[in-house]
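Trainee: after the sequence you'll find the predicted model.
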Amino acid sequence: MKTKKSKKKIKIAKSLFLLTSAAIILVMVSLGLHRTYAALTDSDQKENDFRVGNVQTEIKEEFDPPSIFEPDKEYSKKVQITNTGEQDIFIRVLALPSITKQQSNGSTLLLPATTEGSNPVLTIDYNLTDWINGQDGYFYYKKKLAKNEQTAVLFTKVKMNQAAITEEYENVSLTIEIKAEGIGTTKYSYRDAWWNAETPTTGPLLDVDNALKGQTSGQ
């Protein structure tokens, strides 16, 4: 006959087994998610374009980066996206500026490169006639692109504002990483791909949705 003490041990052992099993399952799920995420980000890091099936885009830039980025001087940089695939697509673009400075010890210092607020470090003349700033890091093109069609320029020039910087910004370099994402125009594939299948109800993403939803195809 089992004593209360032995029953208690059995219950503890079962609980430990269940907890261990749950932990193993969580680790397996986490590893699976990590591998999936790594596969997606690895592809994005290797390519300047974004491809899904026969959706293809090409980034066109006109920019001659200066060796030293000087304040209060405008530098020309034109960015456009071309649809090089076979089907109509919607486009959004991530434009990520960064300002770096080489240190005497060989390391690289990353300095703030703000473009918004009351006293931004950078002024970039974003084209908000043909594009919408989604305030989520992306600029959305208002029109769908047909095969071989090209967007209007996202911006044409950039400037570092003397009034917003300190002496740390002497002898710095500027880079602007551009990432373009294209998605087919099937109803409502852009919501699924870009917003986790959610329909925005407020803010600039609602403006994006209103601009694109009337240009979708299919049911």
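Mentor: Looks like it came in fine. Because the structure is predicted, anything quoted here is derived from the model rather than measured.

Trainee: alpha carbons only for contacts and neighbour counts from here, please
Mentor: Will do.

Trainee: before we move on, what SS does the residue nearest to Ala152 when sequence neighbours are not counted have?
Mentor: In space, and not counting its chain neighbours, Ala152 is closest to Gln80: 6.2 Å by CA to CA, 6 or more residues apart in numbering. The three-state label given to Gln80 by DSSP: H, G, I helix; E, B strand; the rest coil is strand.

Trainee: how many residues are close by Gln80?
Mentor: Look at Gln80: counted by other CA atoms under 10 Å, it has 18 neighbours.

Trainee: please report how far it lies from Ser6.
Mentor: 73 Å (CA to CA, to the nearest Å).

Trainee: for the chain, what's the longest strand?
Mentor: Ranked by residue count and defined by DSSP state E, the top strand of the chain is strand 89-102.

Trainee: helix or strand right after that strand?
Mentor: Following strand 89-102 in sequence order, the next helix or strand is strand 108-111 (DSSP states H and E).

Trainee: packing partners for that next one?
Mentor: In terms of contacts (3 or more CA pairs under 8 Å, 6 or more residues apart in numbering; DSSP states H and E), strand 108-111 is packed against strand 89-102.

Trainee: distance between the strand it packs on and the chain's centre?
Mentor: 8 Å (CA atoms, centre = their mean, to the nearest Å).

Trainee: which positions in that strand come out as buried?
Mentor: Going by neighbour count (16 or more other CA atoms under 10 Å), the buried part of strand 89-102 is Ile89, Phe90, Ile91, Arg92, Val93, Leu94, Ala95, Pro97, Ser98, Ile99, Thr100, Lys101.

Trainee: before we go on, here's another structure to hold up against the first:
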Amino acid sequence: MKNQLQIFFRKLRIKIQEKGTSRKSTLIILAVVLVTLSTFAWFTTSDSMQNKFKSGNPLFDVALVDDFTSPNELTPETEISKVVAAKNTETIDAFVRMMVFPAALKDGEPFEVQLEDHVQLIGLDTSKWKDGKDGYFYYLDKLAPGETSSNLFEKVKLIIPNDQKDNYKDVTFDIVAKTEAIHTKKYDYRISWWGTDDPQTAEPLKTIDETLAEKRAE
């Protein structure tokens, strides 16, 4: 069974010991979060624009209006305003799920960072988004054409314990947000996202599946 699926990426790369720039943009895709650490002077930013593929027709667009101005100075535990949401810019209803994860490099090599250990998402809307515990947050409603979801989160905070700050010096962070959209027809969301059209039986995906099943189109 064919499905329509679009994956969108945007990266904001932060490197300590470089100067920051102000940035206001409207991007087709999801957003990403800008974070950095310590009292060093920093910032480089880089964008990876949309990455589209489709099977069938039409091609989905999930858009985000992203208005962010990087601060001139930042320390750990500082909250950074960053609103992440999705907008359906196509002509049919869509289901949406979203992934947020950190990526880091040190001396050009991968540097392991766990989202739950060092990055706090603030202002999570748990009434409209549910953590599937599979790496994704699921929007618990369909997005009508032109409709914008509630914010997944509104701020982020980088958490680096004092005894670990030296380990994170000169580390480049990508806090990546990725969104996937699928039409609401039948159970195509199950096949696209979970590889089966059978109902989910384990929580929390069971609750997510049951909620979306009630809102699907025949």
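Mentor: Looks like it arrived, so ask away. Here the structure is a predicted model, which is why all the values come from computation and not from measurement.

Trainee: now check structure 2 for the residue matching the residue nearest to Ala152 of structure 1.
Mentor: The alignment partner of Gln80 of structure 1 in structure 2, by TM-score structural alignment, is Ala85.

Trainee: in this structure its match contacts Asn151, no?
Mentor: Yes - with contacts counted by CA atoms under 8 Å, Ala85 of structure 2 reaches Asn151, the gap being 4.6 Å.

Trainee: tell me where structure 1 has strands.
Mentor: Counting by DSSP E, the strands of structure 1 are 57-63, 75-83, 89-102, 108-111, 122-124, 131-133, 138-141, 157-160, 173-184.

Trainee: on that earlier part again, got the buried residues of strand 89-102 of structure 1 as TSV, with distance to Pro66 of structure 1 columns?
Mentor: As requested, these are arranged in TSV below (distance: CA to CA, whole Å):
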residue	distance to Pro66 of structure 1
Ile89	34
Phe90	33
Ile91	29
Arg92	27
Val93	23
Leu94	22
Ala95	18
Pro97	14
Ser98	14
Ile99	12
Thr100	13
Lys101	13
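
Trainee: which of those residues sit farthest apart?
Mentor: Greatest spacing in the buried residues of strand 89-102 of structure 1, by CA to CA: Ile89 and Lys101 (38.4 Å).

Trainee: ok, so of the buried residues of strand 89-102 of structure 1, who is nearest Val172 of structure 1?
Mentor: Among the buried residues of strand 89-102 of structure 1, and counting by CA to CA, the member closest to Val172 of structure 1 is Lys101, at 4.7 Å.

Trainee: wait, what's in contact with the closest one?
Mentor: Applying CA atoms under 8 Å, 6 or more residues apart in numbering to Lys101 of structure 1 gives the contacts Thr108, Leu109, Leu110, Leu111, Tyr169, Asn171, Val172, Ser173.

Trainee: next, the contact list for Glu112 of structure 2, please.
Mentor: Glu112 of structure 2 neighbours (CA under 8 Å, 6+ apart): Ala103, Ala104.

Trainee: go through structure 1 and flag its longest helix.
Mentor: Looking only at structure 1 and at elements set by DSSP state H, the helix with the highest residue count is helix 4-46.

Trainee: ok so, going back, now do the longest strand of structure 1 and strand 173-184, the angle between them.
Mentor: In terms of direction (axes from the mean of the first three to the mean of the last three CA atoms, to 10 degrees), strand 89-102 of structure 1 departs from strand 173-184 by 160 degrees.

Trainee: spatially central residue in structure 2, please.
Mentor: When CA atoms, centre = their mean is applied to structure 2, the residue found nearest the centroid is Ala177 (2.6 Å).

Trainee: translate that residue into the numbering of structure 1.
Mentor: Using TM-score structural alignment, Ala177 of structure 2 sits opposite Ile178 in structure 1.

Trainee: now swap in Arg13 of structure 2 and tell me
Mentor: Match for Arg13 of structure 2 (TM-score structural alignment): no aligned residue.

Trainee: does Arg13 of structure 2 touch Val176 like I think?
Mentor: No - assessed by CA under 8 Å, Arg13 of structure 2 is found out of contact with Val176, at 9.1 Å.

Trainee: what touches both of the two?
Mentor: With the criterion set as CA under 8 Å, 6+ apart, the contacts of Arg13 of structure 2 and Val176 do not overlap.

Trainee: now the buried members of the contacts of Lys101 of structure 1.
Mentor: Buried members of the contacts of Lys101 of structure 1, counted by 16+ other CA under 10 Å: Tyr169, Val172, Ser173.

Trainee: can I get those in JSON lines with distance to Gln56 of structure 1?
Mentor: Below are the buried ones among the contacts of Lys101 of structure 1 laid out as JSON lines (distance: CA to CA, whole Å):
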{"residue": "Tyr169", "distance to Gln56 of structure 1": "38"}
{"residue": "Val172", "distance to Gln56 of structure 1": "34"}
{"residue": "Ser173", "distance to Gln56 of structure 1": "31"}
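
Trainee: of the strands of structure 1, which approaches Ser43 of structure 1 most closely?
Mentor: Among the strands of structure 1, strand 173-184 comes nearest to Ser43 of structure 1, with 12.0 Å by CA to CA.

Trainee: report the aligned residue range of structure 1 for stretch 134-145 of structure 2.
Mentor: So stretch 134-145 of structure 2 sits over residues 136-147 in structure 1, by TM-score structural alignment.

Trainee: Val62 of structure 2 matches what in structure 1?
Mentor: Match for Val62 of structure 2 (TM-score structural alignment): Thr57.

Trainee: check contacts around its match.
Mentor: Applying CA under 8 Å, 6+ apart, we find Thr57 of structure 1 in contact with Asp49, Phe50, Arg51, Ile81, Thr82, Asn83, Thr84, Gly85, Ala180, Glu181, Gly182.
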